[in-house]
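Q: here's a sequence, model it:
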Amino acid sequence: MSKYMTDLNLSFFLILLMVYVTACEQPNQAVVHKNTPLQSNSTSDSKIVIGFSMDTLEEERWIRDRDLFKAAVERLGAEVRVMAANGNDAMQIIQAETLINEGVDVLVVVPHNAEATAAIVHKAHLEGIKVISYDRLIKNADLDLYVSFDNEQVGELQAKAITQFVPKGRYVYIGGADTDNNAHLFRKGVYNVLQPLIAKGDITVVYDQWTKNWLPMNAYENMKNSLQANHYKIDAVIAANDATAESAIIALSESGLSGILPVAGQDAELAAVQRIVKGTQTMTVYKPINLLAETAAKLAVKMAKGEDVGADRFVNNGKIQVPSVLLSPIAVDQTNLDETIIKDGFHSWEDVYQGQLKE
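A: Just a heads-up that it's a prediction; the model follows:
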């Protein structure tokens, strides 16, 4: 073989080697996390994708949140991928992993279990994806943002309303799911108001129990147990949401006490507002979830773009002080239904009053 051919072969080999090395380096260059200052997953010519991992879609409240959030994100020119686990912790983690693997820009999570969903935050961060906790706080995780209502204030509004009706008496508290951080905040708010009255001897809480998984049947059993344990001698009921309030009212109705004892709920579900009109539920707490959904959507898109979300408060989740945006809830009863829930279009006059004439 001539020296010319040997040199040509060597040059060809070197060119192939350079191509091979360059090709091997490309994946390593692409391993920059999506949401680090170095790189964003969203470019000027690609649509931002927001993952929405939801606890459940088995309640009216959460169907409304999904629809409002999706519409708000789409108005901002982004896309939403929604998955709901319907109360299954393992399923929620699997679904969140699916969204992470699909390469969403930001993951928004409504946690079923405040502790278990910390794993979702960890997995998302490994891929450079930031996580927003929606309405319910994820505990013990390096959470990026928490967007919710002031849930302690929700409980305070409930207790203030009921103590106006029953300043002295025997109270029952039907809590939410022990695994839901919001349930703890609601309860804390209630006791912020009740505790001074308990200390004075004006109020006695004769029954206080969590409702496992927020299931209405469990709330019903709690209410039945509270009535039986106290020989049906109770004066007021505060329930952690409207679904648990409905179950409590069913048990009260079976005992001939529906419409006699004041009952508080929260979420402003249509059935609850109809009960307020009928007089079987005293009040609810209206959380304008259109405002929550729109706020969360705007902040998720901002975060995907690497912009400052402007969180002005911090909530301790057991690991860090989480940057938070907390909105104000509104107490609603028969006196202000029209100027709150109906005026906002949250429910229509026809649906609320069901053809009944206002007194």
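Q: can we go C-alpha only for contacts and neighbour counts from here?
A: OK.
Q: just how off-centre is the helix or strand L252 falls within within its chain?
A: L252 belongs to helix 242-254 when elements are defined using DSSP states H and E. When distances are taken as C-alpha atoms, centre = their mean, to the nearest Å, helix 242-254 is centred 23 Å away from the chain's centroid.
Q: other SSEs contacting it?
A: helix 216-229, strand 236-239, strand 263-264 (3 or more C-alpha pairs under 8 Å, 6 or more residues apart in numbering; DSSP states H and E).
Q: report all helices and strands that the last one contacts.
A: Based on contacts counted as 3+ C-alpha pairs under 8 Å, 6+ apart, the elements that strand 263-264 packs against are helix 151-165, strand 236-239, helix 242-254.
Q: give me the helices and strands touching the second one, please.
A: On a contact count with 3+ C-alpha pairs under 8 Å, 6+ apart, strand 236-239 meets helix 151-165, strand 169-174, helix 242-254, strand 263-264.
Q: I'd like the structure of this one too, to check against the first:
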Amino acid sequence: MTRTVRAAIAVAGAAVLSLSVVTTSGVAQSAPDSERRQDIKIGLLLPESKTTRYEKFDKPYIEQKIQELAPGAQVDYYNAAESATTQQQQVNTALAKGDKVLILDAVDSKSIQSSVDKAHAAGVKVVAYDRLAQGPVDSYVSYDNRKVGELQGKALLDALGDKAGSGQIVMHNGSPTDPNAADFKAGAHSVLDGKVKIGKEYDTPNWDPNNANQQMSGAISALGKDNIVGVYSANDGLAAGISTALKAAGMNVPLTGQDAQLDAIQRILVGDQTITVMKPYKPEADIAATMAVDLAEGKALPKDLVPLTVTNGSGDKVPANLLTPVVVDKTNIKDTVVKDGLYTVDEICTPTYEEACKQAGLE
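A: The predicted structure is shown next:
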């Protein structure tokens, strides 16, 4: 081998060595990392749009956080419009598209199990969002839903005061296919049982406000309006229908809710609803997005992201993160929904509610 050839080989070797050093640096890794993130495909499956939270808050917050963590990631969005069958079809579509992770808020936690099984068999991870689906779910984020019911029950008792023992209440527990509704109900009963008489109690399929309105009208007819001292409503959508029925009967009694919907905040201001339970959407959405990106990148979820383990209806143990809900009444609207950025004072205090806003210190 000539001296010139040996020199050329040495230069080439040095170049290779130099290249290997560069490619192990953070700068050189950015290109393949970026390409890897662009390959991330996440399916976001939400249950319905009658409850304003999903389109107004959950969807944009989740999408925003995913893009923050994994710029260029693809998010395929589906809304099941309250149909369990539609949601099963949407899971099939997401799998066919090649989504690597599904963020799933189940319409029906039981019937969706076959879809969760199918995703698991395909190596697709499932993050249960807000509602705990059955099947081999990889992680779960929600609020302490039994605590929600406890807070609602306590608020109702506090509002009833001495009337708790002198009349009856009506309970509207929400959709029987939503596992959260069972938790709300159990939490509320743990506080209310033995302290107040429950005259009528209803499940309301699909959380339909119109059904709640009809149920409340039926309860008023059956029990008599003078015998009803309060109403437990598991969420604000039901409370809207219930409030209309109460007004039609010339009644104004304590009424609970949940989700901190704008119309519920306005009802609270004018005394048509007593409280709502706020479950700040952004923390829940951010955690779900973080779980999804970590799982899409093949990472194990850190303990601080999933500090708990829960068991779903099919007996699977699921790593979980359960956040703490907050009661909102007329006295703390400014320090809760306004401070957290759910709504501005201008959004709440339209001309109809202007005077009530002044009285509540919302100016």
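Q: what's the TM-score here?
A: For this chain pair, the superposition-based TM-score is 0.83 by TM-score structural alignment, normalised by the length of structure 1; 310 aligned residues with a C-alpha RMSD of 1.4 Å.
Q: returning to what we had before: pick the most deeply packed of the helices and strands packed on helix 242-254 of structure 1.
A: Neighbour counts (mean count of other C-alpha atoms under 10 Å) averaged over each of these peak at strand 263-264, with a mean of 30.
Q: can you list contacts of the helix or strand just after it?
A: For strand 263-264 of structure 1, the succeeding helix or strand toward the C-terminus, using DSSP H and E, is helix 270-278. When contacts are defined by C-alpha atoms under 8 Å, 6 or more residues apart in numbering, helix 270-278 of structure 1 is touched by residues 242, 246, 265, 281-284, 333-334, 347, 351-354.
Q: one more time with 10 Å, if that's ok
A: Surrounding helix 270-278 of structure 1, the residues in contact under the criterion C-alpha atoms under 10 Å, 6 or more residues apart in numbering are 60-61, 241-243, 245-246, 249, 259, 263-269, 279-284, 286, 332-335, 337, 341, 346-348, 351-354, 356, 358.
Q: ok, now stretch 307-319 of structure 2?
A: Contacts of stretch 307-319 of structure 2 (C-alpha under 10 Å, 6+ apart): 109-110, 113, 127-128, 132-141, 179, 301, 303, 305-306, 320-322.
Q: any quick ChimeraX command for the buried ones out of those residues?
A: What follows is the ChimeraX syntax for the buried subset of these, where burial is set by 16 or more other C-alpha atoms under 10 Å:
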select :109,110,113,127,128,132,133,134,135,136,137,138,139,140,141,179,301,305,306,320,321,322
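Q: next step: the contacts of stretch 307-319 of structure 2 restricted to helices.
A: Among the contacts of stretch 307-319 of structure 2, DSSP state H puts 113, 179 in helices.
Q: deepest of the helices and strands packed on strand 236-239 of structure 1, which one?
A: The most buried one of those (mean count of other C-alpha under 10 Å) is strand 263-264, showing a mean of 30.
Q: residues in structure 2 aligned with that one?
A: Mapped onto structure 2 using TM-score structural alignment, strand 263-264 of structure 1 covers residues 255-256.
Q: ok, now stretch 25-32 of structure 1?
A: The aligned range for stretch 25-32 of structure 1 in structure 2 is empty, by TM-score structural alignment.
Q: before we move on, what about stretch 143-155 of structure 1?
A: Aligned by TM-score structural alignment, stretch 143-155 of structure 1 falls on residues 137-149 of structure 2.
Q: trace H189 of structure 2 over to structure 1, please.
A: Residue pairing (TM-score structural alignment): H189 of structure 2 is matched to Y191 of structure 1.
Q: which SS class is S49 of structure 2?
A: coil (DSSP: H, G, I helix; E, B strand; the rest coil).
Q: structure 1: which residue goes with that one?
A: Under TM-score structural alignment, S49 of structure 2 pairs with L57 in structure 1.
Q: how about the nearest residue to its match, chain neighbours excluded?
A: Nearest residue to L57 of structure 1 in three dimensions, chain neighbours excluded: I63, at 5.4 Å (C-alpha to C-alpha, 6 or more residues apart in numbering).
Q: which SSE is immediately downstream of whichever strand or helix holds the one you found?
A: Using DSSP H and E, I63 of structure 1 sits within helix 60-75. For helix 60-75 of structure 1, the following helix or strand on the C-terminal side (DSSP H and E) is strand 79-84.
Q: onto which residues of structure 2 does that next one map?
A: Using TM-score structural alignment, strand 79-84 of structure 1 pairs with 74-79 in structure 2.
Q: on that earlier part again, got a list of what the residue nearest to L57 of structure 1 touches?
A: Taking C-alpha under 10 Å, 6+ apart, we find I63 of structure 1 in contact with 54, 56-57.
Q: repeat for F186 of structure 1
A: Residues counted as contacts of F186 of structure 1 (C-alpha under 10 Å, 6+ apart) are 150-159, 175-176, 192, 239-241, 266.
Q: make it 8 Å
A: By C-alpha under 8 Å, 6+ apart, the contact list for F186 of structure 1 reads 151-156, 240.
Q: can you check G51 of structure 1 too?
A: When contacts are counted by C-alpha under 8 Å, 6+ apart, G51 of structure 1 is found next to 80-82, 99-100, 104-108.
Q: in PyMOL, how would I select just the buried ones from these?
A: The PyMOL selection below is limited to those of those classed as buried (16+ other C-alpha under 10 Å):
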select buried, resi 80+82+99+100+104+105+106+107+108
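Q: in strands, which of the contacts of G51 of structure 1 fall?
A: Mapping the contacts of G51 of structure 1 onto strands (DSSP state E) picks out 80-82, 106-108.
Q: stretch 326-337 of structure 1 corresponds to what range in structure 2?
A: Using TM-score structural alignment, stretch 326-337 of structure 1 lines up with residues 322-333 of structure 2.
Q: from the chain's centroid, how far away is the match of strand 79-84 of structure 1?
A: Computed by C-alpha atoms, centre = their mean, the chain-centroid distance of stretch 74-79 of structure 2 equals 16 Å.
Q: how about stretch 329-341 of structure 2?
A: Stretch 329-341 of structure 2 sits 19 Å away from the centroid of its parent chain (C-alpha atoms, centre = their mean).
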